[in-house]
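**Q** Return a 3D structure for these sequence lines:
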Amino acid sequence: MKWNIALNDYQNYLKIERGLSENSISSYSLDIQKLLLFLETNKIVTSPIQIDKHIVQQFIYEISKDVNPRSQARIISGLKSFFNYLVFEDYRIDNPLELIESPKTGRKLPDTLSEDEINDLIAAINLSTPEGERNRAILETLYGCGVRVSELINLKISDLFFEEDFIKVTGKGDKQRFVPISDINKKYINLYKNEIRVHLNIQKGFEDILFLNRRGRQLTRAMIFTIIKQLAIKIDLKKTISPHTFRHSFATHLLENGADLRAIQQMLGHESITTTEVYMHVDRSHLAQVLNEFHPRK
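**A** The predicted structure follows:
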């Protein structure tokens, strides 16, 4: 079995059977391509069926010189998934990474913005341009609904259920969830939708996409990153932020103000509560208040 055939089959498996997004499939594929580059550079001729744990160990040793433990752990995880697939399909009888442990990375706490920093970023938007109204609606939605950037750019007008105070979000694996939306968030989306978007020359196929560029086409992830980066520079923000920072801030601020962790899990679209629990480590100050308020022996 050749590497290109194995990789293509694996990509189809990730897409069809696991329902992963193109971005996730690309990340998994990149891990395998790094292994292939190592084999080629070191003139190691082997197939996905024949490669053994000793070759894999050499590869991990080499990458450990250039990447941090967190990246190493991600690459090892990606390769384990690939070889587990080959075992599942009976191409191999074992996984060469089965006994290889990932480096300990600790738990990285998500970066967050304060409420004042979020207000400053939104206030820095130039509302004299059509794109300004759109960008304000975008930031309000990232922070107000805690959506991922991929969910934001794919948000449709038909996903807006404003009378019920919800939006429908399509997340990882095409899983859909309903997220509550505030009056102020609805106000800015409606301003953009009814006063700016209606004047665009909307291209075929993008009629239902909410956030569009000036040419009437869907915004890219890169464009959202650029918008946020430029605003951060404008207010001289020292933190390195991204669209995901608004999602982290959404969850953190809800938790700090007493929201239930299960409710936050549902709004974020986390399959496991353990993923959401990382926010418990961001700010523990409210926990003493909970104890004093609700414990019978306070």
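**Q** For the rest of this, base every contact and every neighbour count on C-alpha atoms.
**A** Noted.
**Q** hey, where'd the helices end up in the chain?
**A** With DSSP state H, the ranges of helices along the chain come out as 3-16, 22-41, 53-63, 69-88, 115-123, 130-145, 149-153, 183-195, 221-234, 243-256, 261-268, 273-276, 285-294.
**Q** Pull out the buried positions in the first one.
**A** In this case it means helix 3-16. 6-7, 10-11, 14-15 (16 or more other CA atoms under 10 Å).
**Q** Which two of those residues have the greatest separation?
**A** A6 and K15 (14.3 Å; CA to CA).
**Q** Going by distance to S272, which of the buried residues of helix 3-16 wins?
**A** Of all these, S272 sits closest to L14, with 19.9 Å by CA to CA.
**Q** could you measure the closest residue in space to the closest one that isn't next to it in sequence against S81, distance?
**A** Nearest-residue entry for L14: L20, 5.8 Å, with adjacent residues in sequence omitted and distances by CA to CA, 6 or more residues apart in numbering. From L20 over to S81 the distance is 13 Å, taken as CA to CA, to the nearest Å.
**Q** neighbour count winner among those two?
**A** More neighbours surround L20 than the other of L20 and S81, with 19 against 16 (other CA atoms under 10 Å).
**Q** To compare with the earlier structure, here is another sequence to fold:
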Amino acid sequence: MDWENLKKDFKRFLLLERGLSQNSIDAYQNDIVKLQHYCELKEIPLQDIKTRNIQDFLVWINEFAISAFSQARILSGIKTFFHFLQIEYQWDSNPAELIESPRLSRKIPTVLSIQEIDALISAIDLSAAEGMRNKAILEILYGCGLRVSELCELKISNLFLDVEFIKVEGKGNKERLIPIGEQAIKFLKIYLEEIRVHQTIKPGMEDYVFLNRRGNPLSRVMIFIIIKDLAEKIRLKKDISPHTFRHSFASHLVEGGADLRAVQDMLGHESISTTEIYTHIDKDYLQSIITQYHPRS
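**A** The predicted structure follows:
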């Protein structure tokens, strides 16, 4: 089998067997393209790839100043690719299996204070046609801790506002129920019942909650632009994105004493270790309090 056919089969495997999102599939495909390019450059046939070849490949990509995080992700993609070859094509071994990923220093994510979130939401121009929609978006991002892709894909049929829950489809097509607070419900209802109901909607898009002016679902890029514009408006110094609201949601829950397992469930994290990053944020917050108020600091 040649590279091109194997990549097509690998793409189908990731979609059908692993249930990955299109963004994740594209990332895996890009990883394999990089390995293919290297092997063709060094004239290494696919079937002859050995562990040392992949190690040399990792050294090669390091020369392009690719971060340790990206290198670890690329290696993970390559391991998955050879695992697929073992399953589907009875490949003898996985040459990447025993290669250790680069050590990663866990970066503490940026979070917003409650005052900063209030300032961003207050900066929305409610006299504009899209004002109430944008307010509902920010209230849900912060109130439910959604990923931006989950927000864009949110369906009206998955809103259970009478019992204060919404259903979202996360990574790997895994569904989860998330509580939604009174504030988010209030502005979501105003948007749905007073704004969206008068909008022309493209056929087939009727179930999507958040729409643009042309009646199509909002894109991830548009959500980024909305948030960046608001940050500029209030002259916020922090570099933020839609994901910052998710970090803030989790951090504020942990600061308030929420059970880490409950936060893990609401965020849709597979591993509790991913959620534990927010305990570090909490410690940083406590340290800042000591520094600010303790007479010996």
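**Q** Let's have the helices of the first structure in a markdown table, adding distance to N213 of the first structure.
**A** Shown next, in a markdown table, are the helices of the first structure (distance: least, CA to CA, whole Å):
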| stretch | distance to N213 of the first structure |
| --- | --- |
| helix 3-16 | 28 |
| helix 22-41 | 21 |
| helix 53-63 | 39 |
| helix 69-88 | 33 |
| helix 115-123 | 19 |
| helix 130-145 | 8 |
| helix 149-153 | 11 |
| helix 183-195 | 12 |
| helix 221-234 | 9 |
| helix 243-256 | 17 |
| helix 261-268 | 26 |
| helix 273-276 | 33 |
| helix 285-294 | 41 |
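**Q** Of those helices, give the one that comes closest to L109 of the first structure.
**A** Closest among those, using CA to CA: helix 243-256, at 9.7 Å.
**Q** Kindly calculate the angle that that closest one makes with helix 285-294.
**A** 20 degrees (axes from the mean of the first three to the mean of the last three CA atoms, to 10 degrees).
**Q** By how much does helix 243-256 of the first structure deviate from the second structure on average?
**A** Its aligned residues in the second structure lie a mean 0.6 Å from helix 243-256 of the first structure after superposition (mean CA distance after the TM-score superposition for the first structure).
**Q** My read is that L261 of the first structure contacts A251, right?
**A** No: assessed by CA atoms under 8 Å, L261 of the first structure is found out of contact with A251, at 9.0 Å.
**Q** Between the two, which is the more surrounded one?
**A** A251 (24 against 17).
**Q** and the residue nearest to L14 of the first structure, how far is that from K175 of the first structure?
**A** For L20 of the first structure, the distance to K175 of the first structure - CA to CA - is 10 Å.
**Q** rewinding a little: what residue of the second structure takes the place of the residue nearest to L14 of the first structure?
**A** Under the alignment by TM-score structural alignment, L20 of the first structure pairs with L20 in the second structure.
**Q** Now do the same contact list for that match.
**A** If you count contacts by CA atoms under 8 Å, 6 or more residues apart in numbering, L20 of the second structure has them with 14, 171-173.
**Q** Tabulate those (JSON lines), appending distance to S70 of the second structure.
**A** Formatted as JSON lines, the contacts of L20 of the second structure follow (distance: CA to CA, whole Å):
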{"residue": "L14", "distance to S70 of the second structure": "19"}
{"residue": "K171", "distance to S70 of the second structure": "19"}
{"residue": "G172", "distance to S70 of the second structure": "21"}
{"residue": "N173", "distance to S70 of the second structure": "24"}
